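Peer 1: 3D model of this:
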Amino acid sequence: MFIFKLLVILTLGYWIMMLGDTLWARKLMRQLPASPKPGGSASTESFASAGLAQPRGTTAKELPLVSVIIAAKEEEASITETVKHLLNQTYPRFEIIAVNDRSQDGTGHKLEELRKWSQGKRQVEVPLTIIHVTTLPAGWLGKNHALYQGFLQARGQVILFTDADVLFQPHALADAVHYMKETEADHLTLTPKIVVNSFWLSAFVQYFFFALSLYIRPWRANIDSQHKHGMGVGAFNMITRQAYDRIGTHQAFAFRPDDDLQLGMRVKQAGLRQRLASGRTQLAVEWYKSLREAVQGLEKNIFSGFQYRVLPAAAGVIGQLLLFFFPFVAIFVLDGWVFWSYVLSIVLMLSVYSLLIQSLIGKIGKELLVFPATVCLLSYIVTRSVWLTLRQGGIHWRGTFYVLEQLKKMKR
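Peer 2: Next up is the predicted model:
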C-alpha cells in the first residue's frame, strides 16, 4: 500500500505542476493575426490587392522576396493541390521551388505539368522552379537533402520550408511576413489545422499533440530570454536567409529525421528570435488518412525523439502509464484518501488536456472519453518503434534505409 501512497502523491504533484505551467503557458500561445488592410492611397494600391499592411509610400518591390521550398517524395496525390494553393497567394513577391526527391510515382510528372500550366497562365506570375533529385549522397536523409538543394536555388531574403501536403489560405504568406516583421523574428513556425476523417484518428491526434506538448513545451519558443528550447513545425518553418546560414543550414542536421524540430532548436541555441503561433486559420494538413497509417508512420521515426536511446524511451513509456493511465485504473481498485487523490489527479489531467488542446487545435469533443485508450496506443507505438529500430538495425524512412549506428552518430 505504501507504493500506491507514494505514487499518488507524485501523480497529484505532477498534475498540479502541469496545470500551473499550462495556465502560464496559455499567455505565450498565440494565434497568427491577419495582416491589417492598408490605407488605400495611390502609393499603396499594390498592397490593397495583396491584403498587406505596409507604411504609406512603400512599394511591393520593397517587400522581402520569399522563397517557398517544398520537398516531395511519392506525393503525386497531394502535390498539385499544394502548389496551386501557393500560386493563389496574395503576397506579391515570392517564388516556389519544388524538389522531387527520387520519387518512384508520378510526383515528377505532376510537377512538370504544373510548371507548363503556370507558364501558360498570364495571371500566374510566380516563378516555379522544379528540381529533380535522382541520387542521395552519403550522410544525408532524403528530405533534408532535398530542402537544402531547394535552398541552393533560392533567391529570397526569407525562406519558407514546407511539406508537399499543406494547403495554404490565400493570405497565409502575407500574414506570416507581416507578423515576422512586426515581432522582429528571425524564425516563425506555425502549427496548422489538422484535418482528420475518423473519430479514433482524431482522438489519437489530439492525445499525441497533448503528450508531445508536455514533453517539449513548445511555448518556450516565445520566451526571448531562454536560448535552450526551440520549436519547429515541418508544415511551416519560415526563416531569414541570414539566420538559416547562421545555424549551419540543413547541413548541420543532415541526418536527423526530426529536421523541423532541429531547425527550431538551433535557432534558439544561436541566440536568435523565434516565434511560434497557431496558423490553423491559414494552413491545413491531413497528417494521416487513417489511424493505421498514423501508427505505421510514427513507429518508423518516434524513437528519434529520444535520440535512439532505450532508457529515455522506456522512461517515457513507464511515465505515461503511471501518470496518465494508472489513475483511471486506481479509482476502481483503491479507496480512502488515495482514491480521492487519484480522482483529483484525473480532474487536473483532463483540465490540462482541455486547455492545451483548445490552444493547439481549437476544439474539444467527445474524443476526451477515450483518453485512457489513446495513452495505451501511444505507449505501444513508442515500444514498437524501439523494438523495430533495434531489430532492423535502423529505420526505413521515405523509401530509404538508414543504419542505426549512423543515426546515433548524427544525433547532435
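
Peer 1: can we go C-alpha only for contacts and neighbour counts from here?
Peer 2: Fine.

Peer 1: roughly how far apart are the residue of the chain most remote from its centre and residue 15?
Peer 2: Counting by Cα atoms, centre = their mean, the extreme residue of the chain relative to its mean C-alpha position is residue 336, 43.4 Å from that point. When distances are taken as Cα to Cα, to the nearest Å, residue 336 and residue 15 turn out to be 20 Å apart.

Peer 1: Over to residue 200?
Peer 2: Here residue 200 is placed at a distance of 25 Å from residue 15 (Cα to Cα).

Peer 1: between the two, which one's more packed in?
Peer 2: With other Cα atoms under 10 Å as the criterion, residue 200 and residue 15 differ in neighbour count, and residue 15 comes out ahead with 22 against 16.

Peer 1: Going along the chain, name the strands of the stretch 51-200 of the chain.
Peer 2: Counting by DSSP state E, counting those that start in this stretch, residue ranges of the strands within the stretch 51-200 of the chain are 66-72, 94-101, 128-133, 158-163, 166-168, 187-191, 193-194.

Peer 1: how about the ones you listed in a markdown table, adding distance to residue 327 and mean neighbour count?
Peer 2: Output for these, formatted as a markdown table (distance: least, Cα to Cα, whole Å; neighbours: other Cα atoms under 10 Å):
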| stretch | distance to residue 327 | mean neighbour count |
| --- | --- | --- |
| strand 66-72 | 43 | 26 |
| strand 94-101 | 46 | 25 |
| strand 128-133 | 51 | 18 |
| strand 158-163 | 38 | 23 |
| strand 166-168 | 38 | 25 |
| strand 187-191 | 31 | 26 |
| strand 193-194 | 29 | 20 |
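
Peer 1: can these go into TSV with extra columns for distance to residue 143?
Peer 2: Formatted as TSV, those follow (distance: least, Cα to Cα, whole Å):
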stretch	distance to residue 143
strand 66-72	6
strand 94-101	7
strand 128-133	11
strand 158-163	10
strand 166-168	16
strand 187-191	18
strand 193-194	21
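
Peer 1: Can you show me the helices along the stretch 101-250 of the chain?
Peer 2: In the stretch 101-250 of the chain, the helices defined using DSSP state H, counting those that start in this stretch lie at 107-119, 142-153, 172-183, 199-216, 241-246.

Peer 1: May I see the buried residues of the third one?
Peer 2: In terms of neighbour count (16 or more other Cα atoms under 10 Å), helix 172-183 has its buried residues at 172, 173, 174, 175, 176, 177, 178, 179, 180.

Peer 1: Can you list the helices and strands that the helix or strand harbouring residue 265 packs against?
Peer 2: In this assignment (DSSP states H and E), residue 265 forms part of helix 259-269. Applying 3 or more Cα pairs under 8 Å, 6 or more residues apart in numbering; DSSP states H and E, one finds that helix 259-269 makes contact with strand 274-278.

Peer 1: Before we compare anything, build this one as well:
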Amino acid sequence: MAEMEAVFALVAAALLLQLVFIVWNTRYYRPLGDRGKRALPAPGTAERKAEAEKDSLPNALNLSESRDFNRSNPENDIVLLSDISVLIPARNEERNLPRCLESLLAQRGRPREILVLDDRSDDDTADIARRFARLPDSRIRLLDGRELPEGWLGKSHACAQLAAEASGRWLLFLDADVALEPEALEAAAREASAQRSGLVSGFPRQETGTWMEKLVVPMMLFTILCHLPLRLVSRSRDPRFAAANGAFILIAADSYRRIGGHAAVRSSLLDDMELIRLAKRGGEPARLARIDALASSRMYRGAAEVWTGYRKNLFPGLGRSLPLLLAVSAAYAALYLLPAAGLLAGLAAWAASGQPPAWLPAAAAAWALGALVKLAVDVRGAVPAAYCLLLPASIALVLLIGADSARCHYRKRGYEWKGRRYA
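Peer 2: Predicted coordinates for the structure are as follows:
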C-alpha cells in the first residue's frame, strides 16, 4: 500500500510540474496580430486610396519586380490586405468550401486575391468555386489542379501550384474547412507588418460533433502546449522547437521562395511541420500564434475520419521511431491513465470494505491535477471546460491510434487520405 501511495504521489508531483509549465508556456501563446503597432488605415483615407492604387498595378508586373519596388518604399513594412494572397487547396470539399469562401467575402476588406485550386475532386468542389468566382468583386479565381507527379503528396502539390500563381507579398495557405471571423485578415496583416518576413501559423478553434471528435481532436493542441516551449519557437533557430498547422499558414512570399516552398517538402506527410523547420533552419522568423478567436474549423466528421486522419500523422510525427512511440505511450499511460485507474479501484475498494485505501487521496490528487492540466490547455483552445474530466478516454484513444499508425507503417500498408494512399 505504501508503495502505491508513493507512486501516485510521484505522478501527482510530475503533473503539478506539468501544470506550472503550461501556465508559463501559454504566456507566449499570444493572439495573431497582437504585435501590430499600427492599425490598418480606415476606409476612405488617403492610405486606403494608395492601397487601391497599388492593387491596380498591371498584372504584367511580376512578383519579384513588385517586391524590389516595395523595398525602396519606406512604408514597405506596412502590410495591407491587398498584399495578401489567400490560397485554398481543395479536394472533395463541397461540404466545407462554401462556408470558407463566405467568411472570406465577409472580411472587413478584400485581400489581393483568393485562389482556389480544385485538386482533381470527385464532387462539386469546382462548381462551387466557380459560382463564388462569378460574384462581383469577389477576387476569387479557380485553378484546375494538375495530375499528381511521382514523389509528391497531394496537398504539397496543390499548395505549390497555388503559390506559383499567387502575386501577393504574403501568402495565406488556408484549408477549405476553415472559416474566418471578419477581422481575421486584418489581424494577419498586422502580424505580417510586425514580423516583416518568415512564417506564422496557428490552430483554429476546433468545432466537433461526434464524441470521437470531442475526445481526440483537441489533443493536437494539448500535446504542443504540454511539451513545446513556445518561447523557443520564435527565439531559437533550432528546428526541433517548431510547431505549425497546415490549416492556417501565413508566410512572406520572399521567405517561401528562399526555403524552397512546398517543393522542398513534397514527400512529407507533415508538410506544415517540415515547412516551419525549413524556415527556422534558414534563419526566417517563425511564430505560433493564437487564432481561436479568429478562425474555426471542423477538421473531421465522424469517428472514421478522426481515426484515419490522426493515424496518418501520429507515427510519422514521432519520426517513425518505435522506441519513441513506446516511451511516449508509457509516459502518457503513467501520467493520465494510472491515476484514473487508481481512483476507480480505490473507490470500488472503499465501497466494498467501507474503508478507503491509504493511496486513494494520492490517486485522486493525481487525477485532479491531470484534469487541471487539460483544462489549462482547453481554455486556450475554446474547448468546453467539462471535457477535461474525460482526459483518460482521450489519452486511451490517442494511444490506440498511435499503435495503429505504427502498425500501418511496419506492415507497409501506407496511409490513406481522401482517396490517395501514401507511404
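
Peer 1: Please state their TM-score.
Peer 2: The pair, once superposed, lands on a TM-score of 0.83 when counted by TM-score structural alignment, normalised by the length of structure 1; 388 aligned residues with a Cα RMSD of 3.1 Å.

Peer 1: Point to the residue nearest the middle of structure 1.
Peer 2: Relative to the centre of structure 1 - Cα atoms, centre = their mean - the closest residue is residue 233, sitting 2.5 Å away.

Peer 1: any idea which helix is longest in structure 2?
Peer 2: Of all the segments of type helix in structure 2, defined by DSSP state H, the longest one is helix 2-25.

Peer 1: what angle separates that one from helix 219-227?
Peer 2: Here helix 2-25 of structure 2 runs at 100 degrees with respect to helix 219-227, directions being taken by axes from the mean of the first three to the mean of the last three Cα atoms, to 10 degrees.

Peer 1: quick one on the thing from earlier: surely the residue nearest to the centre of structure 1 meets residue 189?
Peer 2: Yes. Checked against Cα atoms under 8 Å, the pair residue 233 of structure 1 and residue 189 is within contact range at 5.9 Å.

Peer 1: about what we covered before: tell me which of the helices of the stretch 101-250 of structure 1 lies nearest to residue 399 of structure 1.
Peer 2: For residue 399 of structure 1, the closest of the helices of the stretch 101-250 of structure 1 is helix 142-153, at 9.1 Å, according to Cα to Cα.

Peer 1: quick one: that closest one aligns where in structure 2?
Peer 2: Residue correspondence for helix 142-153 of structure 1 in structure 2, counting by TM-score structural alignment: residues 154-165.

Peer 1: what's the average distance of that stretch to structure 1?
Peer 2: After superposition onto structure 1, the mean distance of stretch 154-165 of structure 2 to its aligned counterpart is 0.7 Å, using mean Cα distance after the TM-score superposition for structure 1.

Peer 1: buried residues in that stretch?
Peer 2: Of the residues in stretch 154-165 of structure 2, 154, 155, 156, 157, 158, 159, 160, 161, 162, 163 count as buried by neighbour count, 16+ other Cα under 10 Å.

Peer 1: With stretch 346-353 of structure 2 instead?
Peer 2: Neighbour-count burial for stretch 346-353 of structure 2, with 16+ other Cα under 10 Å as criterion, is recorded at 346, 347.

Peer 1: Please apply the same query to stretch 335-345 of structure 2.
Peer 2: Buried residues in stretch 335-345 of structure 2, defined by neighbour count with 16+ other Cα under 10 Å: 335, 336, 337, 338, 339, 340, 342, 343.

Peer 1: so the first one sits in a helix?
Peer 2: Yes. Inclusion of residue 335 of structure 2 in a helix is indicated when DSSP: H, G, I helix; E, B strand; the rest coil is applied.

Peer 1: Please say which position in structure 1 it maps to.
Peer 2: Structural alignment (TM-score structural alignment) places residue 335 of structure 2 against residue 323 in structure 1.

Peer 1: Remind me what the host helix or strand of residue 330 of structure 1 packs against, helices and strands.
Peer 2: Assigned by DSSP H and E, residue 330 of structure 1 belongs to helix 326-333. Identification of packing neighbours for helix 326-333 of structure 1 by 3+ Cα pairs under 8 Å, 6+ apart yields helix 336-360.

Peer 1: in the superposed pair, what's the mean gap between the following helix or strand past the helix it packs on and structure 2?
Peer 2: Using DSSP H and E, the helix or strand that follows helix 336-360 of structure 1 in sequence is helix 371-392. Comparison of helix 371-392 of structure 1 with structure 2 after fitting gives an average deviation of 1.8 Å (mean Cα distance after the TM-score superposition for structure 1).

Peer 1: which residues touch helix 371-392 of structure 1?
Peer 2: Helix 371-392 of structure 1 is contacted from outside by 203-204, 207-208, 295, 298-303, 308, 310, 313-314, 317, 320-321, 324-325, 328, 395, 404, using Cα atoms under 8 Å, 6 or more residues apart in numbering.

Peer 1: can you check stretch 39-46 of structure 2 too?
Peer 2: 47, 48, 80, 186, 189, 190.

Peer 1: could you dump those residues to a markdown table with distance to residue 63 of structure 2?
Peer 2: Below are the contacts of stretch 39-46 of structure 2 laid out as a markdown table (distance: Cα to Cα, whole Å):
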| residue | distance to residue 63 of structure 2 |
| --- | --- |
| 47 | 22 |
| 48 | 21 |
| 80 | 16 |
| 186 | 22 |
| 189 | 18 |
| 190 | 21 |
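
Peer 1: Looking at those, which one is closest to residue 34 of structure 2?
Peer 2: When the contacts of stretch 39-46 of structure 2 are ranked by distance to residue 34 of structure 2 (Cα to Cα), residue 190 comes first, at 7.7 Å.

Peer 1: Quick check: nearest residue in space to the counterpart of the closest one in structure 1, chain neighbours excluded?
Peer 2: With TM-score structural alignment as the matching criterion, the partner of residue 190 of structure 2 in structure 1 is residue 178. Nearest non-adjacent residue to residue 178 of structure 1, counting by Cα to Cα, 6 or more residues apart in numbering: residue 35, 6.1 Å away.

Peer 1: cool, residue 299 of structure 1 as well?
Peer 2: If the residues on either side of it in the chain are set aside, residue 299 of structure 1 comes closest to residue 385, at 4.3 Å by Cα to Cα, 6+ apart.

Peer 1: From residue 342 of structure 1, how far off is the one you found?
Peer 2: With the distance defined as Cα to Cα, residue 385 of structure 1 ends up 30 Å from residue 342 of structure 1.

Peer 1: So what's the residue count around residue 7 of structure 1?
Peer 2: 18.

Peer 1: and what of residue 150 of structure 2?
Peer 2: For residue 150 of structure 2, the tally of surrounding residues (other Cα under 10 Å) stands at 8.

Peer 1: Pull the contacting residues for it.
Peer 2: With Cα under 8 Å, 6+ apart as the criterion, no residue contacts residue 150 of structure 2.
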